[in-house]
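Colleague: Sequence plus the predicted model coming up.
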Amino acid sequence: MEPELGTVQSVARAFHLIEFIARSREEITLSALAEATELPLPTIHRLLRTLVSLGYVRQLPNRRYALGPKLIHVGEVASLQMGAWARPHLAAVVEQLGETANMAILDGDRATYVAQVPSTHSMRMFTEIGRRVHTHSSGVGKALLAFLDEEHVQGIVAQAGLPVATPQTIGTAEALARELDLIRGRGYAIDDGEQELGVRCVAVHVPNMPIPTAISVSGPVARIDDGFAERAIPLLRQAASEISAEATHVTLLS
């Protein structure tokens, strides 16, 4: 876990610890952190003590460590900023297709919408920014799940379950696995009235993002037919590529 040239070693190590605690998705011991990071225990203890004092890490009564409440605010602001710079790319999709475009990120066991450019139609899909939806029954959610490892998907299903919102909603783990295989093969997800009757959505995964991300275009089934999907998919893929490139550029500058 050696930092890159020109970086501050202690800062890099502190963020590596935060990232590892986040990836573990559960409380973690000091010894497990030492084994994973190959840092000396005194170094890890000193870094954790600082992070705990700042609120970015919590030490629990059982002496294990977990992410702290300060990160909630940081994450919320980061999501808003990410939505702001993705919005022009979503606007280009709306300009071409005339339907609502959204961006969502994986937020625990749900997908959370962080950006939206609405359709100009009076009859359109209303999904407010900040809304959290189940991953198995939404286009963006299934696009996110399809590019996670199997263990992560199983963890999300175990935690959130597979509640059935409409007769079209996937209700079993076996059916979800088949759907995710299909999405990986064709490169996009479809929500055909699975989250809300009368609404159809086409979504794609945004590659190389710091957090799993997907974008979509959605609207009433009367307007989102097979021909619409064929037009939408190349535009969504182009927007996803541009968002990914911009995120990489921001990361390199930071």
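Modeller: That came through fine.

Colleague: hey, let's count contacts and neighbours off CA atoms from now on
Modeller: Fine.

Colleague: Show me the strands in the stretch 51-200 of the chain, by range?
Modeller: Assigned by DSSP state E, counting those that start in this stretch, the strands in the stretch 51-200 of the chain fall at 57-59, 65-67, 100-107, 110-117, 132-134, 189-192, 199-206.

Colleague: take the one below as the second:
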Amino acid sequence: MNQQSHTSQTLDRGLQILEILASAPADMTISEIATTLDVHRTIANRLVTTLLNRHFLSRSLVGRYRLGTRLVCLAATIGGELRTIARPILMALNEETSETVHLVVLTGTDVLFIDAFESPRALRVASRVGRLLPAHATSVGKALLASLSDEELKALYPATRLEKTAPGTITNRSDLFKQVELVRRQGYSTSFEESEAGVGSVGVAIVDRNGAARAALSIAAPSSRLTPELPRLIAAAAQSARQIGEQL
């Protein structure tokens, strides 16, 4: 029997909308969502309205849609002990650096952003809590991929080409594996315009007392501001990751 006969097309389309908006660089209109989903505008409108009523989406004053607060609440339930331990340390890191700080976990070839403290500066990287991004396009993702064995990496990435999400995204598997090896040697990862134009970050894996990489944290900032502060931010991120890991 066809496996698709056991699935709900409506639910699948609703979940696709969440994924589309999670990876979109900006808020989207109903027409844009319908085009991306390849459905009639009426169908897209009905799906979006349902998600909006359940607070999985929110609507701007100009009629564009983004992920809603309900997803943030769901994301907050992931990694309960991890988040409880990490929160005060992430807050202190945010206050020390005045930059946006994220906590993420690896899920397949993606990273899920489960907590954040935003920079107080006017020009800043916004919180990505609740979003899924390709691991190869983020500093935190590469930091977590570096904790895997070569065999696990090859199993995760059987194809040689990788999805491009921004100007600097790594799009070749061999280049990714070289980056991962570099991260293993230096103990941290960087990303410059790999997930989003104009954004840079430093990522460090959070390793528990048993030596397992449980999560990763990042400090993200506009690329122009990150570069001159890189050594200081790397040291701060590494220290915070150690502090969290020592309690896990």
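Modeller: Good, I have the coordinates. Not measured: the values here are computed from a predicted model.

Colleague: returning to what we had before: can you tell me which of the strands of the stretch 51-200 of the first structure is most buried?
Modeller: strand 199-206 (a mean of 27; mean count of other Cα atoms under 10 Å).

Colleague: helices and strands around it, which ones?
Modeller: In terms of contacts (3 or more Cα pairs under 8 Å, 6 or more residues apart in numbering; DSSP states H and E), strand 199-206 of the first structure is packed against helix 139-145, strand 189-192, strand 213-220, helix 226-253.

Colleague: now for these, which one comes closest to L41 of the first structure?
Modeller: helix 226-253 (29.8 Å; Cα to Cα).

Colleague: That closest one - contacts with which helices or strands?
Modeller: Counting contacts by 3+ Cα pairs under 8 Å, 6+ apart, helix 226-253 of the first structure is packed against helix 70-97, strand 199-206, strand 213-220.

Colleague: how about the helices and strands packed on strand 199-206 of the first structure in CSV, adding distance to T43 of the first structure?
Modeller: As requested, these are exported to CSV (distance: least, Cα to Cα, whole Å):
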stretch, distance to T43 of the first structure
helix 139-145, 36
strand 189-192, 45
strand 213-220, 34
helix 226-253, 27
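
Colleague: So for M123 of the first structure, which of these sits nearest?
Modeller: Taking those one by one with Cα to Cα, strand 213-220 is closest: 7.6 Å.

Colleague: how much does that closest one deviate in direction from helix 226-253?
Modeller: Counting by axes from the mean of the first three to the mean of the last three Cα atoms, to 10 degrees, strand 213-220 of the first structure lies at 150 degrees to helix 226-253.

Colleague: The closest residue in space to E128 of the first structure that isn't next to it in sequence and V133 of the first structure, how far apart?
Modeller: Nearest residue to E128 of the first structure, sequence neighbours excluded (Cα to Cα, 6 or more residues apart in numbering): Y113, at 7.3 Å. Distance of Y113 of the first structure to V133 of the first structure, computed by Cα to Cα, to the nearest Å: 8 Å.

Colleague: quick one, what contacts the aligned residue in the first structure for D115 of the second structure?
Modeller: In the first structure, the residue matched to D115 of the second structure (TM-score structural alignment) is A115. Residues near A115 of the first structure by Cα atoms under 8 Å, 6 or more residues apart in numbering: 80, 83-84, 86-87, 102-104, 129.

Colleague: Not including adjacent chain positions, what is the nearest residue to A115 of the first structure?
Modeller: G83 (4.5 Å).

Colleague: ok, the one you found - contacts?
Modeller: Going by Cα under 8 Å, 6+ apart, G83 of the first structure touches 103, 114-116.

Colleague: which one of these sits closest to V204 of the first structure?
Modeller: Taking Cα to Cα as the measure, V204 of the first structure lies nearest M103 of the contacts of G83 of the first structure, at 9.8 Å.

Colleague: The residue nearest to the closest one when sequence neighbours are not counted and V117 of the first structure, how far apart?
Modeller: Spatially, and ignoring its direct neighbours in sequence, M103 of the first structure is nearest to I215 (4.3 Å; Cα to Cα, 6+ apart). Taking Cα to Cα as the measure, I215 of the first structure falls 11 Å from V117 of the first structure.
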